[in-house]
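Peer 1: Structure, please.
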Amino acid sequence: MSDTTTAPVDSVDRDETDLGVVDTTGDDERDETTFALFEGDEGRLDEPQRRALVALLRSTYVSARTHADEWRAVLDGEHQLRSRLNDLFLELHVDRDREVAWKRQARSESQRRAFPTLLRDVPYTREETIVLVYLRMRLRADPRPGLDQVVVDRSEITGHVAGFLPPSTDRTRDESRVAKAIDRLVTARVLVRTSDPDRFRVASVVEVLLPLEQLRELEHWLRDATAAGGEPTDGAGTSLPAEPTDTDDEGEPSA
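Peer 2: The predicted structure follows:
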């Protein structure tokens, strides 16, 4: 006579587990709430990745020096962050050698489709272009290893720009334009503040903004514009990515 006694529930579960039968019911639900940080949170990024995404959206760039934690999160979750930015018609660029990551507006390959834009490219003024070229040249001339090693003074920047401006009797106006150019590059973190308000560290991102080919073009443009002696105009079609939320201006340690 056969035994028809129903086995205890826990015994059945152990037998099925031993045979490799695994209950996956509810896995999807658990996955969807793994990274929940608040009630109703359906996000699929963990907290460090979310902070990195916000930093990328708010700032011109994220680097190992200016955003150490966010930079590590970019490296760890590059694919996930690129996907989220692509959802917003943005592209993620990561330069591991210079330890910097930044976003760009995505462009349609066919040029037939206009994507909605979150970013606005603002052309450099003449003064900003001169300052940027000078900073790029200073970086090229510095042989020291490591990133963000070059430090410049406000006075040396002002003096350099003055050599490219047309003759003017309104020195106050000229100095104001140079001061605004410096302030804008500080806001964009091309120049990084130190404990001295008149000294700045040159961010390695300037090498990304101005590759050598474009640097040479701008050098020619500056020489031609200076020889022509015209009034300051926008710089050679060059532009700096600028978002309304670029208000991040944390200080840097003393140089």
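Peer 1: switch to C-alpha atoms for all contacts and neighbour counts from now on
Peer 2: Will do.
Peer 1: From residue 98, how far out is the residue nearest the centre of the chain?
Peer 2: In the chain, the centroid-proximal residue (Cα atoms, centre = their mean) is residue 61; its distance is 1.4 Å. Look at residue 61 and residue 98: by Cα to Cα, to the nearest Å, they are 12 Å apart.
Peer 1: now the other sequence, so there's something to compare against:
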Amino acid sequence: MTTEQEHGSPEVGLWSGDIGTLHEQSRRALLEILKGPYLSGRQRPQLWAALIADERAVRSQLHNLFLELVIDRVDEFAFARKVRTTEIDVPSALRTERLTFLDTAMLLVLRQLLLAAPGERRVIVGQDEVYARLAVYRDGDEGAYLRNLNGAWGRMRDKFRVVHALGDNRAEISPVVKFIIEEEQVHALADVYRRVAGADDAETGATSITDETVAP
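Peer 2: Coordinates of the predicted model:
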């Protein structure tokens, strides 16, 4: 019987009957990317190293699911998004997250703050600063507006992971926020939001954190 080992390739079976072709850490990196919203090299250095070492094999696995791998080597994060091609009708393998009006407005503000600090290794903002920039959309019941605002901030921090809490109501903006909303969407949304005040629970179109999303 001929085995991979006899051909000179290392065996990667992790359990009896395992026919996977990736090493354990590369599988964990792939799983982290599929779970979303992204894999951070700063937070998961071992998985990041495995991803870079096995990049071609991970890309192959994702292509089997009609997904492509996006890697930012400078800021060290990676995510999967639907393959972009006109050659075939590509099915969607990623779930989408429907964003509230304030979710989208907050993402635009965070993106603007990040891009306003080119070359900075870390961009840190105060929660109050972000809230102040969204004050133009305040309308109706003040308590309801604040609850919605706090809810949006919590989703940015805990669900989408585009801000990382540092204490004292300050947070670091993740560079992945650049990919949450596509460039062409940014201009269209910015025009709309300039004309809108309030509508704090209106919904935007669905945007996937992992399909540019997020990503993505």
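Peer 1: Can you give the structural similarity as a TM-score?
Peer 2: Scored against TM-score structural alignment, normalised by the length of structure 2, the superposed chains reach a TM-score of 0.82; 209 aligned residues with a Cα RMSD of 2.7 Å.
Peer 1: about what we covered before: when you align them, which residue in structure 2 goes with the residue nearest to the centre of structure 1?
Peer 2: When structure 2 is aligned by TM-score structural alignment, residue 61 of structure 1 is paired with residue 38.
Peer 1: can you give me the helices in structure 1?
Peer 2: Listed in chain order, the helices of structure 1 (DSSP state H) span 9-18, 27-33, 47-58, 68-76, 78-87, 126-141, 154-162, 171-187, 205-209, 212-228.
Peer 1: how close does the third one sit to structure 2?
Peer 2: Which is helix 47-58 of structure 1. Between helix 47-58 of structure 1 and the aligned residues of structure 2, the post-superposition mean distance stands at 1.1 Å (mean Cα distance after the TM-score superposition for structure 1).
Peer 1: Helix 68-76 and that helix, what's the angle between them?
Peer 2: 100 degrees (axes from the mean of the first three to the mean of the last three Cα atoms, to 10 degrees).
Peer 1: quick one: buried residues of helix 47-58 of structure 1?
Peer 2: Under the neighbour-count criterion of 16 or more other Cα atoms under 10 Å, helix 47-58 of structure 1 has 48, 49, 50, 51, 52, 53, 55, 56, 57, 58 buried.
Peer 1: need those in a markdown table with distance to residue 224 of structure 1, can you?
Peer 2: Shown next, in a markdown table, are the buried residues of helix 47-58 of structure 1 (distance: Cα to Cα, whole Å):
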| residue | distance to residue 224 of structure 1 |
| --- | --- |
| 48 | 48 |
| 49 | 46 |
| 50 | 46 |
| 51 | 45 |
| 52 | 42 |
| 53 | 41 |
| 55 | 39 |
| 56 | 36 |
| 57 | 37 |
| 58 | 36 |
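Peer 1: Find residues that contact each of residue 61 and residue 98 of structure 1.
Peer 2: Counting by Cα atoms under 8 Å, 6 or more residues apart in numbering, the common neighbours of residue 61 of structure 1 and residue 98 are residue 205.
Peer 1: before we move on, back to that, wait, which of the helices of structure 1 is closest to residue 198 of structure 1?
Peer 2: helix 154-162 (5.1 Å; Cα to Cα).
Peer 1: List of residues touching stretch 73-93 of structure 1?
Peer 2: For stretch 73-93 of structure 1, using Cα under 8 Å, 6+ apart, the contacting residues are 45, 48-49, 52-53, 101-106, 115-118.
Peer 1: Need the buried ones from those selected in PyMOL.
Peer 2: Buried members of the contacts of stretch 73-93 of structure 1, defined by 16+ other Cα under 10 Å, are picked up in PyMOL with:
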select buried, resi 45+48+49+52+53+101+102+103+104+105+106
